[in-house]
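Undergrad: Return a 3D structure for these sequence lines:
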Amino acid sequence: MEELKHKFKFEKLRIWNDSMDLAENIHQSSSKFPKDEMYNLISQIRRASDSIALNISEGAILQSNPEYRRFLGYSIRSIAEVVTCLHKAHRRKYLDKEEFNCFYKRCFDLMNMTIAFRKKIN
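TA: Below is the predicted model of the structure:
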């Protein structure tokens, strides 16, 4: 695929790129969950992880900083939702300790970066 010369501003943001990677990794990992979780935990964790980047990009196109801050808040809440889903997956033994810890750290780092970015926007 040819590299595009024009990019949206949000595509340059580390929080957007990290959240895109996280969602893809969550999608891949959750495909190993039991099939009876398809409409429950699998769907929930995928929607929550996708929502992180979606809200970052949606907020970035707004001209209003208070509105952008609001959308970043939605992203932060989605990260917390992903973390809760990760705990559920680990408790149900769908994720081993190493995989859980890796996802947990990525969520923790992404949450801190998103909070810092939101504070920077006035």
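
Undergrad: For the rest of this, base every contact and every neighbour count on C-alpha atoms.
TA: Fine.

Undergrad: Longest helix in the chain, by number of residues?
TA: Counting residues, the longest helix found in the chain (DSSP state H) is helix 65-91.

Undergrad: Now that one: buried residues?
TA: 68-69, 71-83, 85-87, 89-90 (16 or more other C-alpha atoms under 10 Å).

Undergrad: next one: stretch 96-110
TA: In stretch 96-110, counting by 16+ other C-alpha under 10 Å, buried: 100, 103-104, 106-107, 110.

Undergrad: structure for this one too, so we can compare:
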Amino acid sequence: MHKFRELKVWQRAMDFTVKVYELTAQFPKSEQFGLVSQLRRAATSIPLNIAEGAGAGSDAEFRRFLSIAARSGYEIMTGLEISQRLGYANEEQGKPFLAEVDEIVGMLVGLMRKLESKTSRRP
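TA: All right, here's what the predicted structure looks like:
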């Protein structure tokens, strides 16, 4: 069992999720059940999967949940780019979001590698 609240990646993902909610609140009402919902679900998926994986019984299972969280990050990247193309977010708004989610995905990948090396060192 891992203490997910102590993980920097979980903390960053929580803060990022709030930012995604704030950004998407400005999107057109017609997107409430489309892009807004998709981006919010993908954003919440990151810290939720980190927490769920931290409670898993093994490092291998934790890595699996971290992988799901990372894939949600890629989903957000694409959703943000779609938002920019549709004019819901300009480049000035979108660029910091894309950079932040990229950093979060990098942190997730780093944690997965750390868990993998820890597992491979066991007899």
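
Undergrad: one step back: superposed on the second structure, what's the mean shift for the next helix-or-strand element following the longest helix of the first structure?
TA: Going down the chain from helix 65-91 of the first structure, the next helix or strand is helix 97-120, by DSSP states H and E. Comparison of helix 97-120 of the first structure with the second structure after fitting gives an average deviation of 0.6 Å (mean C-alpha distance after the TM-score superposition for the first structure).

Undergrad: what range in the second structure does helix 97-120 of the first structure sit on?
TA: Residues 91-114 of the second structure are matched to helix 97-120 of the first structure when aligned by TM-score structural alignment.

Undergrad: Can you tell me what sits against that stretch?
TA: With contacts defined as C-alpha atoms under 8 Å, 6 or more residues apart in numbering, stretch 91-114 of the second structure is touched by 9, 12-13, 16, 63, 66-67, 69-70, 73-74, 76-77, 80-81, 84.

Undergrad: ditto for stretch 77-86 of the second structure
TA: 35, 38-39, 89-91, 94, 97-98, 101-102.

Undergrad: at 6 Å instead, please
TA: 89-90, 98 (C-alpha atoms under 6 Å, 6 or more residues apart in numbering).

Undergrad: quick one: the longest helix of the first structure to helix 97-120, angle?
TA: Interaxial angle, helix 65-91 of the first structure versus helix 97-120 (axes from the mean of the first three to the mean of the last three C-alpha atoms, to 10 degrees): 170 degrees.

Undergrad: Average offset of helix 65-91 of the first structure relative to the second structure?
TA: Compared with the second structure after the fit, helix 65-91 of the first structure shows a mean deviation of 0.5 Å (mean C-alpha distance after the TM-score superposition for the first structure).

Undergrad: Could you check how far that helix is from the centre of its chain?
TA: Centroid separation for helix 65-91 of the first structure versus its chain: 7 Å, with C-alpha atoms, centre = their mean, to the nearest Å.

Undergrad: same check, this time on stretch 101-118 of the first structure
TA: Counting by C-alpha atoms, centre = their mean, stretch 101-118 of the first structure comes out at 9 Å from the chain centroid.

Undergrad: again, but for stretch 35-42 of the first structure
TA: Offset of stretch 35-42 of the first structure from its chain centre (C-alpha atoms, centre = their mean): 19 Å.

Undergrad: can you name the residues of the second structure that it overlays?
TA: With TM-score structural alignment as the criterion, stretch 35-42 of the first structure aligns to 29-36.

Undergrad: Just the endpoints, please. Distance across the matching stretch?
TA: Stretch 29-36 of the second structure has an end-to-end distance of 9 Å (C-alpha to C-alpha, to the nearest Å).
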